[in-house]
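> build the 3D model from these lines:
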Amino acid sequence: MKIAIDTLPLSSGHRFRGMGMYTRNLIDSLIIESRNSKDVTIDAFDFLNNKDRLKNFDLLHYPYFDLFKTSLPLYSSKPFVVTVPDVIPLIYPKYYPPGVRGRIKYTYQKIALSRAVGVITISETSKKDVVRFLNIPQQKIFVTYLAPNFKIAKVNNIQKLKIAKKYNIPHNFVLYLGDVNWNKNVVSLIEAIKKTDQTLVIVGKQAASVDYDKSHIENAPILEIQNKYSNDSRVLRLGYVQNDDLNAIWQMATLYCQPSLYEGFGLPLLEAFDAGVPVIASKTQALVEVGEDACEYFDPHDVVGLSRKISSLVQNSAERNKLLTKGKARLKDFSWRNTAKETIAAYKLALA
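Below is the predicted model of the structure:
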């Protein structure tokens, strides 16, 4: 079975974001895993610029899906599978309006996706959503869990002090990593932090961005955060951070908080487990699915409740240590090798 994987996310705007990291890790892991298999070979290249090569493969894999932009072929001479990580814009259409063109392309994308022999998604939560919103039969959907994007490497106290000075980070802080889209609920996290004596460190390009459409509803949380908290010494927006620095910041954090109203998976939970950082997360389907009993959960609509959770956990080292132990145990259930094995199994079932 010869498999070709599209590398478009590695050369587009996705390369430093979720689907780019997923594609890179998946390809690397699949190549390694295929060496242990006599009946599977993996190749990866840009489909758009190498259409003549596609005929040489048994199955094509598009490791990305855009709801409101064309990312799939309407007709394919070869069977194909598609990775659909989540459909959050369909769950909250008010905050992710597609526009007229987007609605037209959404119809196109649904038709194209219906012609796939299989759909890969990243959680049981997302699987239910794909069935519900995209009308894909559940027997055609395969769940392959993710794993941390990079391995935490231990740093010493001197290195931590150097990073703390570089970014002006205090000794104790709550960390948030990711975008600040509406569903991420970061504004509520900031409001909760302001009711405590803690500092919030936000890592991610979006929170520090200045080049965006300030009139678009999707960007309203970014604008609100920048207008209210740009000069707030207890809300630090670091922007994009290189992996070496991020590695240290992870290990310096007192807590990690994932305040999302909705997620397709919740990858930062696993990265926090790996870094040895206790996690508080909103009690939403995918986050509970990923974190199980290794997180302290809260109602994402209750700012006061979240602030109390933060304060309580900061002051309770015994509870933090319990979460660390459970996090390390839960992390063992996730690896890119497992993801690769599950993906190969999905390929075989899709072609069966």
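
> every contact and neighbour count from this point should use C-alpha atoms.
OK.

> so which bits of stretch 34-42 are buried?
Using 16 or more other CA atoms under 10 Å as the test for burial, stretch 34-42 gives Ser34, Val40, Thr41, Ile42.

> can you list contacts of it?
Under the contact criterion CA atoms under 8 Å, 6 or more residues apart in numbering, stretch 34-42 has outside partners Met1, Lys2, Ile3, Ala4, Ile5, Leu30, Ile31.

> the residues you listed in helices, which ones?
Mapping the contacts of stretch 34-42 onto helices (DSSP state H) picks out Leu30, Ile31.

> returning to that earlier point: can you list which of the buried residues of stretch 34-42 are found in helices?
Ser34.

> could the buried residues of stretch 34-42 go into a markdown table alongside distance to Gly102?
Below are the buried residues of stretch 34-42 laid out as a markdown table (distance: CA to CA, whole Å):
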| residue | distance to Gly102 |
| --- | --- |
| Ser34 | 38 |
| Val40 | 37 |
| Thr41 | 36 |
| Ile42 | 33 |
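
> which among the buried residues of stretch 34-42 gets closest to Tyr297?
Using CA to CA, Ser34 comes nearest to Tyr297 of the buried residues of stretch 34-42, at 38.6 Å.

> so who does Leu351 touch?
Applying CA under 8 Å, 6+ apart, one finds that Leu351 lies in contact with Leu59, Pro79, Val117.

> going by neighbour count, list what's buried in stretch 53-67.
Leu54, Phe57, Leu59, Leu60, His61, Tyr62, Pro63, Tyr64, Phe65, Leu67.

> how much space between the second one and Tyr92?
It refers to Phe57. 38 Å (CA to CA, to the nearest Å).

> circling back: between the contacts of stretch 34-42, which is nearest Ile136?
Among the contacts of stretch 34-42, Ile5 lies closest to Ile136 (CA to CA), at 21.5 Å.

> my guess is Leu90 meets Leu134, correct?
No - using CA atoms under 8 Å, Leu90 is not in contact with Leu134, being 9.4 Å away.

> which one's more surrounded, these two?
More crowded of Leu90 and Leu134, by other CA atoms under 10 Å: Leu134, with 19 against 16.

> next up, the contacts around the more buried one.
Leu134 sits next to Lys110 when contact means CA under 8 Å, 6+ apart.

> mind listing the strands for this protein?
2-6, 41-45, 59-62, 80-83, 118-121, 141-143, 174-177, 200-203, 235-239, 255-258, 279-282, 295-298 (DSSP state E).

> return the most buried member of the ones you listed.
strand 118-121 (a mean of 28; mean count of other CA atoms under 10 Å).

> helices or strands next to that strand in the packing?
strand 80-83, strand 141-143, helix 336-351 (3 or more CA pairs under 8 Å, 6 or more residues apart in numbering; DSSP states H and E).

> another one to check against the first:
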Amino acid sequence: MPTTVAINGRFLGRQATGVDRFAHEVVRCIDQLVAEQDPATSGLSFELLVPPAVSVDAQQFPHMQVRQVGRHVGRGGGQLWEQISLPLAARGALLLNLCNAAPLLYPHQVTVMHDAAPVRVPQAYSRAFRSWYGVMAPWVGRVARRVLTVSEFSRRELATAYRIPGRKIGVLPMSGDHMLRLPESEDVRHKFGLSDRPYVLAVSSASYHKNFRLVADAIRMLGKVDYDVVIVGGGGRVFQAVRDDQITESHDADGRVRRLGYVDDADLKALFRGAGCFVFPSLYEGYGLPPVEAMTLGCPVLASSLPSVREACGAAVLYFPPTRPRELGALLTHVMQDSALREKLREQGLARVRPYSWRATAARLLGEISPWLPQR
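Now for the predicted structure:
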């Protein structure tokens, strides 16, 4: 009889973030490995457990069972479902949590924690969220069989912030190769009313630590430039988001900074393809998936000089201090005016991401959880 691995599918019921992207791609690739009868999946069956309000297309993960469990519990039901319904449904199985949160009272689990942002940048999160993570993350770190994360930087952060023993934490590679698979919108400039001028692209949520204002301030200090800045992304309920007026007060009269809000994957891919460069000004990251996505699509990258981002991007991007708008502005103009430099960055980025894939991430994860499964 196959050994069951239960997967926490709560992420399928919300608008995707980078953490949710990780979960979706890992589950998709595990499903593919099952279909191919990869030796890593021998003797295993995978069951995706989702809240009752979440509907999953049977063709999305055709080689694993999808089961709705628990009851509709209304507002705040996500956490209640995760703490009560999920562990009850997973009884007897190894439970795999891919998006930071996990049940407190289910020790037979492996949990992926992406970073220690609620501790390191508390002003970016609501008080309730910070309080919950201050309890949940250290507790799960102690009781779980294994904790996984996405960079060596985050492994150190989890060990320090949540006192999780470093030997208990494994590191998984990440990838941007999902961007190659996605459809691409046509005429994205017309759809969003963008001008014909070149543009710089920034992508992330409007959370404080994503530091969007740095880009707008950099453009304001430069005065007149011959390119626009397009900012994509929405805020989340748990985030203390940057207010619209905090961004727009840095705009100039020509409206060179455009905020598009949340866009779908096809639009995002087209915006990456059309950008002169991508800028990533974050103050804190566990990994930094957006610059990896940009490099995967051949978009030159300028990124905040953070240890985690340097770990992900290496020498393939240009770095800037995330608190100095004048330096960022000068770097933006230099890159936007130098086509040879942009081409060099494009080639370096493509070379940097080539060895990585979500399939490799999924295979590595299966290797990480294998010690906690019965001998097959």
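
> quick TM-score on the pair, please.
Overlay of the two chains. TM-score (TM-score structural alignment, normalised by the length of structure 1): 0.85; 332 aligned residues with a CA RMSD of 2.8 Å.

> to Lys205 of structure 1, which of the helices and strands packed on strand 118-121 of structure 1 lies closest?
Comparing those by CA to CA, strand 80-83 comes nearest, at 24.2 Å.

> can you tell me how far Pro374 of structure 2 is from Thr248 of structure 2?
Counting by CA to CA, the gap from Pro374 of structure 2 to Thr248 of structure 2 is 57 Å.

> ok, Gln348 of structure 2 next?
34 Å.

> between those two, point out the one with more neighbours.
Using other CA under 10 Å as the criterion, Gln348 of structure 2 and Thr248 rank with Gln348 on top: 20 against 16.

> dump the residue contacts of the equivalent of that one over in structure 1.
With TM-score structural alignment defining the correspondence, Gln348 of structure 2 maps onto Lys326 in structure 1. For Lys326 of structure 1, the contact set (CA under 8 Å, 6+ apart) comprises Asp293, Ala294.

> at 7 Å what do you get?
The contact partners of Lys326 of structure 1, taken as CA atoms under 7 Å, 6 or more residues apart in numbering, are Ala294.

> what's near enough to touch Gly349 of structure 2?
Met295, Gly298, Ala316.

> number of nearby residues for the nearest residue to Glu285 of structure 2 once chain neighbours are set aside?
Nearest-residue entry for Glu285 of structure 2: Ser308, 6.3 Å, with adjacent residues in sequence omitted and distances by CA to CA, 6 or more residues apart in numbering. Neighbourhood size, Ser308 of structure 2 [other CA under 10 Å]: 21.

> repeat that for Ala318 of structure 1.
10.

> distance of it from His171 of structure 1?
19 Å.

> do the same with Val82 of structure 1
44 Å.

> out of the strands of structure 1, which is closest to Lys151 of structure 1?
Per CA to CA, nearest to Lys151 of structure 1 of the strands of structure 1: strand 174-177, 15.8 Å.

> which bit of structure 2 covers the closest one?
Going by TM-score structural alignment: strand 174-177 of structure 1 matches residues 200-203.

> so what touches that stretch?
228-233, 275-280, 290.

> ok, stretch 18-25 of structure 1 next?
In this structure, residues lying in contact with stretch 18-25 of structure 1 by CA under 7 Å, 6+ apart are Pro9, Leu10, His14, Arg15, Pro63, Tyr64, Asn149.

> counterpart of the fifth one over in structure 2?
If I follow you right, that is Pro63 of structure 1. Looks like Pro63 of structure 1 aligns to Leu98 there (TM-score structural alignment).

> mind listing what the nearest residue to that match once chain neighbours are set aside touches?
Leaving aside its chain neighbours, Leu98 of structure 2 sits nearest to Val112 (4.8 Å; criterion: CA to CA, 6+ apart). Counting by CA under 7 Å, 6+ apart, Val112 of structure 2 touches Asn97, Leu98, Cys99, Asn100, Val147, Leu148, Thr149.

> roughly how far apart are whichever residue in structure 1 pairs up with Val112 of structure 2 and Thr121 of structure 1?
Using TM-score structural alignment, the equivalent of Val112 of structure 2 in structure 1 is Thr83. Distance of Thr83 of structure 1 to Thr121 of structure 1, computed by CA to CA: 6 Å.

> intersection of neighbour lists for these two?
With CA under 7 Å, 6+ apart as the test, Thr83 of structure 1 and Thr121 reach no residue in common.

> pipe the helices and strands packed on strand 118-121 of structure 1 into TSV and attach distance to Lys195 of structure 1 per row.
Compiled in TSV, those are given as follows (distance: least, CA to CA, whole Å):
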stretch	distance to Lys195 of structure 1
strand 80-83	40
strand 141-143	39
helix 336-351	39
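
> among those, which is nearest Asn156 of structure 1?
That would be helix 336-351 among those, by CA to CA, at 27.1 Å.

> that closest one against structure 2, how far on average?
Helix 336-351 of structure 1 differs from its equivalent in structure 2 by a mean of 1.5 Å after superposition (mean CA distance after the TM-score superposition for structure 1).

> and that helix, how far out from the chain middle?
The chain centroid and the centroid of helix 336-351 of structure 1 are separated by 20 Å, computed with CA atoms, centre = their mean, to the nearest Å.

> kindly report the same for stretch 268-286 of structure 1.
That offset, for stretch 268-286 of structure 1, works out to 12 Å (CA atoms, centre = their mean).

> okay, it sits on what stretch of structure 2?
With TM-score structural alignment as the criterion, stretch 268-286 of structure 1 aligns to 290-308.

> I figured Gln240 of structure 2 hits Pro122, correct?
No - contact criterion CA atoms under 7 Å: Gln240 of structure 2 and Pro122 do not qualify, at 9.3 Å.

> and stretch 133-150 of structure 2, which residues are buried?
Going by 16+ other CA under 10 Å, stretch 133-150 of structure 2 has these buried residues: 133-134, 136-150.

> try stretch 158-165 of structure 2
Neighbour-count burial for stretch 158-165 of structure 2 flags Leu158, Ala159, Ala161, Tyr162, Ile164 (criterion: 16+ other CA under 10 Å).
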